[in-house]
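Asks: Fold the following for me, if possible:
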Amino acid sequence: MKRHDTPGVVWWLVLLAAAGAFALTMGTRQTMGFFLSPLNTATGLGVGSISLAFAFGQLWWGLTQPFAGAVADRVGAGRVLLVGVLLVALGTFLTPFMTTTWGLIFAIGVLAAGGAGMAGPSVLMAATARLIPAERRGMATGVVNAGGSFGQFLMAPLAAALTASLGWMGALQALGFIVLLALPAAWVLRGPGPAAAPGAVPAIALPAREAIRCALHTPSYLLLSAGFFVCGFHVAFLATHLPGVVAACGLPAPVGAWALGVIGLFNIIGSLTMGWAVGRWRMKSLLSLVYASRAVAVLVFLLAPKTEAVLLVFAAVMGLTFLSTVPPTVGLVAKFFGTGNMAMLFGLVMLSHQAGGFLGAWLGGQVFEATGNYDWVWYLDIVLAVAAALVHLPIKEQAPVRLQPA
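Replies: This is a model prediction of the structure:
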């Protein structure tokens, strides 16, 4: 039986594999901030030094995605995902044994984050976009994105429970083994990269240099990347420092784990809703709305009393906008260029996202050590969110551009 002889079965098998892999890799990465304080206590390196390892991980996660995407465009997603999942498991397992900043950078930043980049959204979204009809692409990317959110919702409380029963070192090693459950997805999503599903936009895979040249000469693509930089800043700051924000507010530590879980739960709702909305409204308008909503939510949080209820409500609102930017961003990249070089070109957008992520994770630690709180990072987050809401307005949503050699 061919891959597309029974479309309904194949589509949902593809979605299950991609969403499940994203749930395990993303869920593990997003819970690492929960271990920042135990790592600091065990190593004595200081929040700033440990934040550097987390920040490097954000940047390396982005740097690996264009290259992983370029390989997946040529040889298929399965082999790339296989290596990526193994690296995430290895890096997570080795983290408790690292006692220096460079050791943490290697385990968290190079191995785990690099593997998560190889098994990340650029490869998963592109594989999904190729293997399903174009008319289902918006909802499909929403489902895959929701998988990452479900992983965060599931893994954050699981990390807290494992820490309570096994200690923080045992919890990290257990998470490393759990990530291996994503390995079957590599088999499901295997196959030649450029293959297109029936009904999908024809895939035209050009040499990487020519595709990148075309993308960098597309103003709307550059504006989209600039907006995604802000998304990375916001997401990485919350994922790394929300437990620290909880502690700074004088609230119990488990509230931080539950807040991360609430973000993941409501991000499922936000991702699915955005996947539905992508086919009905302009994607650039949806992105502007998301960033404007973040600015308002952060401002209200700063003005509100810092109680457990307020923090969890704030986490829920942030969850609705947390990764709901991904479906319209993927949709715009596919609309600009088709799917032939999509993994690589979306990977470049993710690189911009993770450059912002590096700044958010690193700056959070530096500001906290300098001032004892995170207020100035929140102020910067508001300014950046407003800027991102504005920068999407000039984007031109055009029909797919047929990439040709220069």
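
Asks: Going by C-alpha atoms from here, please, whenever you check contacts or count neighbours.
Replies: OK.

Asks: How many residues are close by Val143?
Replies: 25 (other CA atoms under 10 Å).

Asks: So it sits against Leu272, correct?
Replies: Yes - here Val143 reaches Leu272: they are 5.9 Å apart, a contact under CA atoms under 8 Å.

Asks: Enumerate every residue touching Val188.
Replies: Leu13, Val14, Ala17, Gly78 (CA atoms under 8 Å, 6 or more residues apart in numbering).

Asks: Distance check, it against Ala17.
Replies: As judged by CA to CA, to the nearest Å, Val188 and Ala17 stand 7 Å apart.

Asks: repeat for Gln30
Replies: 20 Å.

Asks: the longest helix in the protein is where?
Replies: helix 137-179 (DSSP state H).

Asks: helix or strand right after that helix?
Replies: Downstream of helix 137-179, the next assigned helix or strand under DSSP states H and E is helix 184-188.

Asks: Please generate a structure for the following sequence too, so the two can be compared:
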Amino acid sequence: MHKWQGAGVALICGALILLVSLGVRHGFGLFLQPISMDQGWGRGTFAFAIALQNLVWGASQPFTGILADRYGAKPIIIGGAVLYASGLWIMSVVAGQGLFILGAGVLIGLGLSGTTFPVIFGAISRLVQPAQRSLAMGITMAVGSFGQFAMLPISLGLIMEFDWQGALIVLSGLALAMIPLAFGIRFAPAPVANAQEDVSFGQALRDAFRERDFWLLSLGFFACGFQVVFIAVHLPAYLADKGIDSGVATTVLALIGLVNIAGAYLAGLWGGRLRKPMLLSWIYLARAVVIAAFLLIPISAASAYGFGALMGLFWLSTVPLTNGTVAAVFGVKHMSMLGGIVFFAHQLGSFAGGWLGGWLYDLTGSYDLAWSIAIALSLVAAVLNWPITERSLAQRRTSA
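Replies: Below you'll find the predicted structure:
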């Protein structure tokens, strides 16, 4: 237990911040239909707002990572929580599409960049021994996944009780609860294993951009972003189009979050024992199989539940493995920044998944093409991750 001393409080607080931040975000798909119908918008407007949210989140993540690496996670999380809460409140006002997109897309996107895994993982990685980093990330991600499970029925209940506008106001207040949790994450200087890691952020960027594996990891993460946002945002509407009750969709998304508790924990555990990029390849391949089976089997409540349970195993289990690979290769001094850049690729995929899902539906009247793209990207990501190695920069230069 001595290896965890000094990290326990940060681990708990970081996990609870992820629980709130990711949990609230995971329920946005429940708001697509009621907001679009009440406002007389097509699905493309809501989809674009969520897609922009993911793009802003990803584009700002390297910069919030730089600030977190330099000044610590606490002020970044506090600022992110305020922006997150402001965005949710503005969504509830709905004084036009432009203001809605500002709140849902820009402010919440900035808020997420300060309250999710690149910042949290960077802080925790400095407080635990290298051999325990993968497991620490897995545990933190597992608790965050519980938020995705718990917040769905809560969000649905709030919508039913207070309508969607009242629900967003309540969630805005909940986002502010991340502020006191930020005080539990202390700032620790990054441990430097060797001179290769003791560099400026500019040199760290140049080192990363020279490495083929950095680009392969980033490109593979694009597929993850496309799939999780497309499914989270559009699955409720897809099932409704097939005549499946909205309560089933809520349960499916909750199942994804519930089962991902085990998926994220096991990914972190196995990532400390097996080659992380290899595990990533198998996860992406498994996603392709699960999505294909879901589309081929006749749609029913039972098949939707099965899809949620299986997809949950592989939902965010990519996150501790991807961030763990970054730490193994480049160290943790600039981990929040480098992890943020890799995450930007994920969010480019998220933008594509959220926006294309709505745009293709409005264009063709079907989600079939978007599902096909999700399968193809999974296969590409499996191929891209397989050749990645976890050798540190020092090891790579010694063997070069």
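
Asks: re earlier: next, format the contacts of Val188 of structure 1 as CSV and append distance to Val245 of structure 1, secondary structure and neighbour count.
Replies: Shown next, in CSV, are those (distance: CA to CA, whole Å; DSSP: H, G, I helix; E, B strand; the rest coil; neighbours: other CA atoms under 10 Å):
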residue, distance to Val245 of structure 1, secondary structure, neighbour count
Leu13, 39, helix, 15
Val14, 38, helix, 22
Ala17, 34, helix, 24
Gly78, 39, helix, 25
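
Asks: now, which of those residues sits nearest Ala239 of structure 1?
Replies: Nearest to Ala239 of structure 1 out of the contacts of Val188 of structure 1 is Ala17 (CA to CA; 24.3 Å).

Asks: Would you agree the closest one is in contact with Arg190?
Replies: No - judged on CA under 8 Å, Ala17 of structure 1 makes no contact with Arg190 at a distance of 10.8 Å.

Asks: check contacts around the aligned partner of Phe368 of structure 1 in structure 2.
Replies: Counting by TM-score structural alignment, Phe368 of structure 1 lines up with Tyr361 in structure 2. For Tyr361 of structure 2, the contact set (CA under 8 Å, 6+ apart) comprises Tyr367.

Asks: how near is Tyr361 of structure 2 to Ala237 of structure 2?
Replies: 10 Å.

Asks: How about Leu55 of structure 2?
Replies: As judged by CA to CA, Leu55 of structure 2 and Ala237 of structure 2 stand 22 Å apart.

Asks: Thr64 of structure 2 now?
Replies: From Thr64 of structure 2 over to Ala237 of structure 2 (counting by CA to CA), the distance is 33 Å.

Asks: Looking at the two, which is more packed in?
Replies: The neighbour comparison of Thr64 of structure 2 against Ala237 (other CA under 10 Å) goes to Thr64, with 25 against 20.

Asks: My read is that the more buried one contacts Thr115, right?
Replies: No - contact criterion CA under 8 Å: Thr64 of structure 2 and Thr115 do not qualify, at 9.8 Å.

Asks: anything in contact with each of those two?
Replies: Ile76.

Asks: picking up where we left off before, give me the stretch of structure 2 that the longest helix of structure 1 matches.
Replies: Counting by TM-score structural alignment, helix 137-179 of structure 1 sits on residues 133-175 of structure 2.

Asks: Work out the gap between that stretch and the centre of the chain.
Replies: 13 Å (CA atoms, centre = their mean, to the nearest Å).

Asks: on average, how far is that stretch from the matching bit in structure 1?
Replies: Mean deviation of stretch 133-175 of structure 2 relative to structure 1 after superposition (mean CA distance after the TM-score superposition for structure 1): 0.9 Å.

Asks: Can you list the neighbours in contact with stretch 53-72 of structure 2?
Replies: Against stretch 53-72 of structure 2 from outside (CA under 8 Å, 6+ apart): 74, 76, 104-114, 118-119, 122-123, 186-188, 201, 333-341, 343-348, 350-351.

Asks: Tell me the residues of structure 1 aligned with that stretch.
Replies: In the comparison with structure 1, stretch 53-72 of structure 2 aligns to the range 57-76 (TM-score structural alignment).

Asks: What is the distance between that stretch and the centre of its chain?
Replies: Relative to where its chain is centred, stretch 57-76 of structure 1 has its mean C-alpha point 13 Å off (CA atoms, centre = their mean).

Asks: between the helix or strand Pro328 of structure 1 falls within and helix 137-179, how many degrees?
Replies: Following DSSP H and E, one finds Pro328 of structure 1 within helix 326-337. Angle between the axes of helix 326-337 of structure 1 and helix 137-179 is 120 degrees (criterion: axes from the mean of the first three to the mean of the last three CA atoms, to 10 degrees).

Asks: mind listing what's buried in the helix or strand that helix 326-337 of structure 1 is followed by?
Replies: The first helix or strand that comes after helix 326-337 of structure 1 along the chain, using DSSP H and E, is helix 342-371. Neighbour counts over helix 342-371 of structure 1 (16 or more other CA atoms under 10 Å) mark 342-368 as buried.
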